[in-house]
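**Student:** the amino acid sequence is not available; the structure is as follows:
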């Protein structure tokens, strides 16, 4: 199984990058992880609705280009369906049992995801009713993916 995380921009804060690297390292025995960063677009000063849509569309084109062929696409969307940690583990396990070799988690930029990206989604997942920075979501998502693989293997999470 290969896990792809597609997201605009870079995780700029050192503490986030340290956490992201730690969970990528912890996931190595279970799965491969690729983080594909696409260009994040600058939001113009005093943007119109059309400006905001253009920004989302440009980021969306980069995201769609970064998606691997035949990958199962899970977009993180505040309007998506919530899932428990055991639920995520079961979903990943079911995808594996059904022959899926790749899952791509898509994180939107500061303005969210374009309608084109949302239409490509196989599943729309809400991590929380709260809003997080798209850089922070990477860390939270990696922790949940790691937890899911520990649950799948029947291993204790806290060592």
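**Tutor:** Now that the structure is in, tell me what you want to look at. The structure displayed is predicted, hence computed values, not measured ones. Numbers count the residues shown, from 1 in each chain.

**Student:** can we go C-alpha only for contacts and neighbour counts from here?
**Tutor:** Will do.

**Student:** top strand in the chain by residue count?
**Tutor:** Longest strand in the chain, counting residues (DSSP state E): strand 72-82.

**Student:** so what secondary structure elements neighbour it?
**Tutor:** strand 102-106, strand 123-126 (3 or more C-alpha pairs under 8 Å, 6 or more residues apart in numbering; DSSP states H and E).

**Student:** make a markdown table out of these and add distance to residue 62 and mean neighbour count.
**Tutor:** Formatted as a markdown table, these follow (distance: least, C-alpha to C-alpha, whole Å; neighbours: other C-alpha atoms under 10 Å):
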| stretch | distance to residue 62 | mean neighbour count |
| --- | --- | --- |
| strand 102-106 | 11 | 24 |
| strand 123-126 | 19 | 19 |
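
**Student:** including distance to residue 94, could those strands go into CSV?
**Tutor:** Shown next, in CSV, are those (distance: least, C-alpha to C-alpha, whole Å):
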stretch, distance to residue 94
strand 102-106, 12
strand 123-126, 14
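
**Student:** take this one as well and set it beside the first:
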């Protein structure tokens, strides 16, 4: 069974977001071994300089890269990434599995995004939208889209 990991910088603070994530993780259990791994956000002052932000992203990046299993198909969520339809994401996930990848890893950075090192290490840069969303909400949206992708590939009624 394929495993899907969502690597996230930061923790969910709102109960309703945790409940939504739990629901999609439960649903994903029918298709894969799904998990969310929360990584600590680097501490920054209230008004950080660009150098402080870059250093924090590098620190977070090391933690992220250390958590990616060898041989995984990796996707970084970032604003400059490609926008996919749900069907195209389903195709990409199916192609990764068909090519022998037993692990799919999606990466969501903190409020300042992801380091170039992390983005460059990923097979895919994925954008959810031209709009900006809080990274906590992006986690719920990503889990829903991963569930939708598995549903599309399984020809279930969920995706209409």
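**Tutor:** Okay, I see it. Keep in mind it's a predicted model, so treat the numbers as computed, not measured.

**Student:** hmm, back to that, where in the second structure does the longest strand of the first structure fall?
**Tutor:** Aligned by TM-score structural alignment, strand 72-82 of the first structure falls on residues 73-83 of the second structure.

**Student:** the matching stretch vs the first structure, average distance?
**Tutor:** Average distance, stretch 73-83 of the second structure versus aligned residues of the first structure after superposition (mean C-alpha distance after the TM-score superposition for the first structure): 0.5 Å.

**Student:** which residues does that stretch contact?
**Tutor:** Applying C-alpha atoms under 8 Å, 6 or more residues apart in numbering, the external contacts of stretch 73-83 of the second structure come out as 96, 101, 103-109, 113-114, 118-119, 121-130.

**Student:** got the buried residues for the longest strand of the first structure?
**Tutor:** Neighbour counts over strand 72-82 of the first structure (16 or more other C-alpha atoms under 10 Å) mark 72, 73, 74, 75, 76, 77, 78, 80, 82 as buried.

**Student:** pipe those into CSV and attach distance to residue 91 of the first structure per row.
**Tutor:** Shown next, in CSV, are the buried residues of strand 72-82 of the first structure (distance: C-alpha to C-alpha, whole Å):
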residue, distance to residue 91 of the first structure
72, 11
73, 12
74, 11
75, 14
76, 15
77, 17
78, 19
80, 15
82, 13
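
**Student:** what's the most distant pair in the residues you listed?
**Tutor:** Spatially, the most separated pair among those is 72 and 78, at 19.1 Å (C-alpha to C-alpha).

**Student:** so which residue is dead centre in the second structure?
**Tutor:** residue 106 (3.1 Å; C-alpha atoms, centre = their mean).

**Student:** so who does that residue touch?
**Tutor:** Contacts for residue 106 of the second structure (C-alpha under 8 Å, 6+ apart) come out as 4, 5, 6, 7, 74, 75, 76, 77.

**Student:** can you check residue 36 of the first structure too?
**Tutor:** 4, 5, 6, 7, 66.

**Student:** within the helices and strands, which one has the second one?
**Tutor:** Translated: residue 5 of the first structure. Using DSSP states H and E, residue 5 of the first structure sits in strand 2-8.

**Student:** still touching in the second structure? Go through the contacts of residue 36 of the first structure.
**Tutor:** Among those, the contacts conserved in the second structure (both residues aligned by TM-score structural alignment, their matches' C-alpha atoms under 8 Å) are 4, 5, 6, 7.

**Student:** who wins on neighbours among these?
**Tutor:** residue 7 (27 neighbours; other C-alpha atoms under 10 Å).

**Student:** return the distance of that residue relative to residue 133 of the first structure.
**Tutor:** According to C-alpha to C-alpha, to the nearest Å, residue 7 of the first structure and residue 133 of the first structure sit 12 Å apart.

**Student:** quick revisit: out of the buried residues of strand 72-82 of the first structure, who's nearest residue 18 of the first structure?
**Tutor:** Nearest to residue 18 of the first structure among the buried residues of strand 72-82 of the first structure, with distances taken as C-alpha to C-alpha, is residue 76, at 22.2 Å.
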